[in-house]
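Novice: the sequence and its predicted three-dimensional model are supplied below.
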Amino acid sequence: MINLCTLTGVDVRTDLGRVIEMAAAYPFLEFGILLSRTPEDKDPRYPQFRQIADMVERLSGRAKLALHVCGRAVGEFVKEPAKGAVYAGQDIHDLVAAGIGRVQLNFNFERFGLSVEEIDKAVRRTSAKVITQHFPANAPVSLGVTAPNHQVLYDASGGRGVAAAGYDRPFAGKYTGYAGGLGPGNVLSAVAAIQSVIGDDTVWIDMESRIRTDGYLDLDKCGNVAASIAPVLVASAASS
């Protein structure tokens, strides 16, 4: 069954009070916050570190939170630089400890210069669940990381809103998610398609680009998604 829906991209314009209300109304929701250190990542999806810290402080304990770590920040998370280096007072691990339940590392394994062993070690040393995206270039990570808190997200779209052509079975022994072009207009059909392939496994879904308007997270679209899938998820849970 699907037991979690991640709405990714809480930004500086997001009404956090509404986020808290939605989290209470729909306990299956998780809200993702994007973090990038890469200079070109300047669009509204990426709040500044201090803004993220404020969001986590306000939402911790009131909403399920995921931190989606992008670009060069992935290397920072994996290699865990010494305190005071590069980003003084902005340590990602401290941010995670403040109230993040899951961390998603967005990178391409073939281009990033990290070993599977380094990634596995980084996953093991954090108390959070750690997600890596699965697509062909990341297959060594999906299959090679053995940390018990490692999770895998099918996402060939990479946040570009490209719908998946189909859905594969979940990874054996790993909590598995599905993303790629999901939004208010197609989430119900996607949920049905996902449920048809997952058998007795429990999985989650994630969406980003199609729940934004003019670059910013649209909580009306998020609310439409939550309301439409709630009966399906509740019925699925009741029958399991």
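Specialist: Looks like it arrived, so ask away.

Novice: C-alpha from now on. contacts and neighbour counts both.
Specialist: Will do.

Novice: who touches the helix ranked longest in the chain?
Specialist: For the chain, the longest helix by residue count, based on DSSP state H, is helix 219-239. Identification of contacts with helix 219-239 by Cα atoms under 8 Å, 6 or more residues apart in numbering yields 1-3, 7, 14, 18-19, 22, 26, 29, 183-184, 187-188, 211-212.

Novice: please compare the first structure with the one that follows:
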Amino acid sequence: MSHNKPLRMLGFCGIDDSIDPDLLLSVSRSYSFVEWGVLFRPDQEGEPRYATTAYVNDKLYPAFKSSNGAMRLAAHLCGERVNEVLRGDDGFLKTLSALGFARVQINATAVNGVDTSDLRSASNTLRFVILANPQLEFILQRSEETSPLWSPFDAKPEKNISMLFDESKGTGVLPATYTPPPATYPVGYAGGIGPKNVTSVLESVLKISTNSDFWIDMESSLRSKVDGVDSFDINKCQSVIRSVCQEVKLFKFCSE
């Protein structure tokens, strides 16, 4: 089935030290709509799904630099990295652009180790941070839990903001239905998406989407055990790409 509505990108999150960046680079050169997500959470750095600083600086960044713009990177902030931003500390954010990150996702949920006790007040602080960093696109994880943080942006969105619909709150649970996107900012969808269901998910989202670009993001479904170690599986990413390009045929990039 062919569609005219644009899929902005495919987000593959959780790249870590288990994956050779040259493999990511190879995929990016063939499919520039792929975005690689790095989870940043200091207390879990080096564990599966959480890349080390050395990996990002010394391996991932050189691969990005050699891609000549083909590789897309997104920083998914968790734990203390989110708490910093919600306190108005954008020191870490200012290091991301230099490392090739164009988008920053704010995972402001309790399951991600974030202090969610006063997200309403934090929303005002976050707006100042967003305005102070126009070089970055900020993604707010939109769910019932995070409503005090994102709802003020519904009435007054900023130019460099977008929203990720994920009612699973980052736990990888497929939603029963999908929320139609507002026309005021770009949106993405996440939660339980993977190689086995990406085609049906896209069909569902397309039915309720406007003509605006949207993206989808996945994480848990991209893991495999390699020699007993929880690892990022590039083969599962390629399976998703094949499903999108060969079966759904959503957009022009698949012919690259």
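Specialist: Received, thanks. Since we're looking at a predicted model, the values are computed, not measured.

Novice: strands of the stretch 1-150 of the second structure, start to end?
Specialist: Taking DSSP state E, counting those that start in this stretch as the criterion, the stretch 1-150 of the second structure carries its strands at 7-13, 34-40, 72-77, 101-106, 137-142.

Novice: need those in TSV with distance to residue 185 of the second structure and mean neighbour count, can you?
Specialist: Listed next are these as TSV, based on distance: least, Cα to Cα, whole Å; neighbours: other Cα atoms under 10 Å:
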stretch	distance to residue 185 of the second structure	mean neighbour count
strand 7-13	13	22
strand 34-40	19	24
strand 72-77	18	24
strand 101-106	14	22
strand 137-142	10	24
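
Novice: would you mind putting those into CSV with distance to residue 124 of the second structure alongside?
Specialist: What follows is these, written out as CSV (distance: least, Cα to Cα, whole Å):
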stretch, distance to residue 124 of the second structure
strand 7-13, 28
strand 34-40, 23
strand 72-77, 18
strand 101-106, 14
strand 137-142, 14
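
Novice: measure how buried the aligned partner of residue 122 of the first structure in the second structure is and give me the count.
Specialist: Alignment note: residue 122 of the first structure maps to residue 129 in the second structure; criterion TM-score structural alignment. Using other Cα atoms under 10 Å, residue 129 of the second structure has 19 neighbouring residues.

Novice: which non-adjacent residue is nearest residue 129 of the second structure?
Specialist: residue 88 (6.2 Å; Cα to Cα, 6 or more residues apart in numbering).

Novice: does the one you found touch residue 124 like I think?
Specialist: No: contact criterion Cα atoms under 8 Å: residue 88 of the second structure and residue 124 do not qualify, at 9.4 Å.

Novice: on that earlier part again, ok, so of the contacts of helix 219-239 of the first structure, who is nearest residue 197 of the first structure?
Specialist: Lowest distance from residue 197 of the first structure to the contacts of helix 219-239 of the first structure (Cα to Cα) belongs to residue 1, with 10.2 Å.

Novice: list the residues that contact that closest one.
Specialist: 195, 198, 199, 200, 201, 202, 203, 233, 236, 237, 240.

Novice: buried ones in stretch 137-156 of the second structure, by neighbour count?
Specialist: 137-143, 145-146, 148-151, 153 (16 or more other Cα atoms under 10 Å).

Novice: one more: stretch 176-190 of the first structure?
Specialist: Those would be 176, 177, 178, 179, 180, 181, 182, 183, 184, 187, 188, 190, for stretch 176-190 of the first structure by 16+ other Cα under 10 Å.

Novice: dump the residues you listed to CSV, plus secondary structure and distance to residue 113 of the first structure.
Specialist: Formatted as CSV, those follow (DSSP: H, G, I helix; E, B strand; the rest coil; distance: Cα to Cα, whole Å):
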residue, secondary structure, distance to residue 113 of the first structure
176, strand, 25
177, strand, 25
178, strand, 26
179, coil, 25
180, coil, 25
181, coil, 28
182, coil, 30
183, coil, 33
184, coil, 37
187, helix, 35
188, helix, 38
190, helix, 34
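
Novice: which of the residues you listed sit farthest apart?
Specialist: 176 and 184 (21.4 Å).

Novice: just want the angle from the longest helix of the first structure to strand 2-8.
Specialist: Here helix 219-239 of the first structure points in a direction 170 degrees away from that of strand 2-8 (axes from the mean of the first three to the mean of the last three Cα atoms, to 10 degrees).

Novice: residue 189 of the first structure maps to what in the second structure?
Specialist: Under TM-score structural alignment, residue 189 of the first structure pairs with residue 200 in the second structure.
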